[in-house]
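Participant: Give me the fold of what follows.
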Amino acid sequence: MRQKSIAVIIVAAGKGERASVGAALDPKQYRRIGGKPVLAQTVQAFLALPQISRVVAVIHPDHVARYEELGLVDERMMPPVIGAETRQGSVLEGLKALAPIRPDFVLIQDAARPFASPQVIGDVIAALGEFDGALPALPVTDTIKRSLDGQQVATTEDRKQLLAAQTPQGFRFGQIFSAHMRASTIRNRQFTDDAEIAEWAGLRVALVTGDRDNIKITHPEDFARAERILSGDLPMETRVGTGFDVHPFEPGDAVWLGGVRIPHKAKLKGHSDADVALHALTDAILGAIGEGDIGVHFPPSDMQWKGAASTVFLKHAGGLVAQAGGRIVNLDVTIVCEAPRIAQHVPAMREVIAETLEIATTRIAIKATTSEQLGFTGREEGIVAMASASVELPRVD
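Facilitator: Predicted coordinates for the structure are as follows:
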């Protein structure tokens, strides 16, 4: 008997705004968990299975460069498809891309569910031998109330009849493609998932047992839960690192501080852009995870770092935290100088740091003070920065 061909559509065309806090962070499917972007985690969960023959990602038109940066190299990966304004429309675009190869089965997966297990995927595929469609689901454990106005309870639902749907949802390709095409002609109605379209089209949809860890990352706090899942729910511990840096002035017309260019009568002297604030902060993060200092990772003797933006160093330190299964809890930076004036630039600095490390601006504090005209900073010969970083890591006894 011929082995069934199985294709996967990864729906990644949303902007993921509900999962962002503070700074304009990357969409949730491109943010990192366990040192790897969510979308990459999701795709690789399917590429790890030899029975999967094709995978196509449906992405937002603004995210083409971000997607290419994922480096998803596998002969089964198809070129990404540009999605529509709605999830339903994006799935249809994915189905159209698969139409020329016409697989036997198609699995439709939310990009924000990176933990679809081989067991769940296998159970969905197995059910397609008997049914037109299948989806993983879990019993609802909370009591469910219905309200007509959002203020008063109208009735209590029978939770024994209620299930929480997950993805991947699997279907026989020709049937779900036809159902989606028909559904696209209906005005003023959007279906909540692909199983609802299948139900509407009269297809038989089976239930298989879902997985509690097969979460959909929707809100900011879901990233912390995702990290715990990846670490196997290991107990976490908080570590603290400190950083200190100083750079003298030399002739110039601006200084780099906190990733922001600030006009001044001089510039800071250094091998890179001499961003004293980001150097201290990078050292603080590296110290918290026991990874030495900035000079170990970016030696000043290496000419490739001549004039480099210090955000490169900071991003590297943040990546090491993610690779260790950790997360940055908070950062605190103090800049000491008589001039230039720092306060008006603090919001921009926090935005740069937040975007570089993919954390919320609420986790970052930047303060500026003078040395009351004492010492070399008081004589305006240079700038000092001090930083501390709190990092949560899996505990190792």
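Participant: From now on I want contacts and neighbour counts done on CA atoms only, so please keep to that.
Facilitator: Will do.
Participant: How about residues contacting the lengthiest strand in the chain?
Facilitator: The residue-count maximum for a strand in the chain (DSSP state E) belongs to strand 236-251. By C-alpha atoms under 8 Å, 6 or more residues apart in numbering, the residues outside strand 236-251 that reach it are 265-270, 274, 276-277, 279-289, 380-395.
Participant: other SSEs contacting the helix or strand following that strand?
Facilitator: Using DSSP states H and E, the helix or strand that follows strand 236-251 towards the C-terminus is strand 254-257. Under the contact criterion of 3 or more C-alpha pairs under 8 Å, 6 or more residues apart in numbering; DSSP states H and E, strand 254-257 touches strand 260-263, strand 266-268, helix 276-288.
Participant: for the ones you listed, which one sits closest to Pro168?
Facilitator: Between Pro168 and the helices and strands packed on strand 254-257, the tightest spacing by C-alpha to C-alpha is seen for helix 276-288, at 37.6 Å.
Participant: Please give the structure of this sequence too, so both can be compared:
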Amino acid sequence: MHTRMRTDVIVVAAGSGQRAGEGLPKQYRSLGGVPVLRRTLAGFIGQPGIRNVLPVISPGHAELCDAALAGLDGVLAPVAGGATRQASVRAGLEALAQDPPELVLIHDAARPFVSARLVAEAIAMASAQGAAVPALALVDTIKAVAAPGFLATGPDRNALRGVQTPQAFRYAMIAAAHRAQAGADDLTDDAAVAEAAGHRVAAFAGDPANIKLTTPEDFVTAERRLLAGLADVRTATGFDVHAFGPGDHVVLGGLRIPHTHGLAGHSDADVVLHALTDALLGTIGSGDIGHHFPPSDPQWKGAASDQFLAHAAGLVRAAGGRIAHLDATVICEAPKIGPYREAMRARIAAILDIAVARVSVKATTSEQLGFTGRREGIAALAAATVRLPWID
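Facilitator: Next comes the predicted model:
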């Protein structure tokens, strides 16, 4: 009877990612609305044979890591890495030493497209060979630099391979190899550490899609790849209305706006966020705001509507979707919406963690017709467009 070997994963995320351009370190940047590190870790969680997944981070990135991984189950508490990649991997290996696995996979945080096939083959090859790495045949001719601006004949590309991660090893072997090479921090990957310790490293087929995010252009390519997988574009609408009541302000688009009256409602009566919530729920066929937050439930009395909108967006993301655009139209004679329009856009974008450019807020009157024209209340129309994986 075949017994699967205990396998842990170390995800190395301690670098600064300076070549990726300005902004957050690349492992904490958003890719398809999800931090890169979270996307990478999720690629291992729940895979057959994987026991633990351990991120190794920079000591100065603890808050960034906590935010990126909030609510993600199946991940060990991060450990602090070192000044070099080798030092970071050693820190991860030592953190696993109290309850060591039989096999360990070592993976770059900046490779968020690891596939189930790569994980399975890495485990199988490490089990059979002791040390194995995914590798790709080169398609470009490789040249040597003879002098500045000039090239000379280079090595035979048929004898060369581009090496990826996850690199897979028997834990005891690679831990000993890293300890033996602790003073030689110029080795470029864990295969080199194993080879320096006298071990042979096998190769198995890599995956061209398993790219490493290094430059700003890599992020553009990765975003395009994610969008290509979201071919089901859906649009839905929402509508809400609330009557005026006693008060000195209204809540619209998540903002408190001074006014001669308030809006009557079980929650904060934010017609803009309510309409947007219904529009988002409509894109995934998930009922309406009253279904998720019944007005008969006392816990929602006076509740801030930003949590309703965030909940709807969470359901879209749980379905594998991305919010492409939101559009809201406020219908009222007063208060004037224009002075608050940009702040509303910014607030809605912040609630949903999307770019402000993906949010539109408009306003109109009803030319003194109907209940809004008589200044009896405020209405809002909304439309949401999302991209989802195609389902037949």
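Participant: Tell me which residue of the first structure matches up with Val56 of the second structure.
Facilitator: Matched to the first structure by TM-score structural alignment, Val56 of the second structure sits across from Val58.
Participant: any idea which helix or strand carries that match?
Facilitator: strand 52-59.
Participant: now for that strand, which elements pack on it?
Facilitator: On a contact count with 3+ C-alpha pairs under 8 Å, 6+ apart, strand 52-59 of the first structure meets strand 6-12, helix 38-47, strand 81-82, helix 87-98.
Participant: Now the buried members of the contacts of strand 236-251 of the first structure.
Facilitator: Neighbour-count burial (16 or more other C-alpha atoms under 10 Å) applied to the contacts of strand 236-251 of the first structure gives 266-270, 274, 276-277, 279-289, 380-394.
Participant: In the stretch 51-200 of the second structure, what residue spans correspond to helices?
Facilitator: Assigned by DSSP state H, counting those that start in this stretch, the stretch 51-200 of the second structure shows helices spanning 62-69, 85-95, 116-129, 171-180, 190-196.
Participant: just the angle between the second one and strand 50-57, please?
Facilitator: Computed by axes from the mean of the first three to the mean of the last three C-alpha atoms, to 10 degrees, the angle separating helix 85-95 of the second structure from strand 50-57 equals 130 degrees.
Participant: can you check the first one too?
Facilitator: Taking the same axes, to 10 degrees, one finds helix 62-69 of the second structure and strand 50-57 inclined to each other by 140 degrees.
Participant: buried set for helix 62-69 of the second structure?
Facilitator: By 16+ other C-alpha under 10 Å, the buried positions in helix 62-69 of the second structure come out as Leu64, Cys65, Ala68, Leu69.
Participant: thinking again about what came up before, the match of Val56 of the second structure touches Val81, doesn't it?
Facilitator: Yes: between Val58 of the first structure and Val81 there is a contact under C-alpha atoms under 8 Å: 4.6 Å.
Participant: Now the longest strand of the first structure on the second structure. Mean distance?
Facilitator: With mean C-alpha distance after the TM-score superposition for the first structure, strand 236-251 of the first structure departs from the second structure by a mean of 2.1 Å once superposed.
Participant: so that strand matches what in the second structure?
Facilitator: Alignment of strand 236-251 of the first structure against the second structure: residues 231-246, by TM-score structural alignment.
Participant: circling back to that earlier point, what angle do helix 276-288 and the longest strand of the first structure make with each other?
Facilitator: When the same axes, to 10 degrees is applied, the directions of strand 236-251 of the first structure and helix 276-288 differ by 150 degrees.
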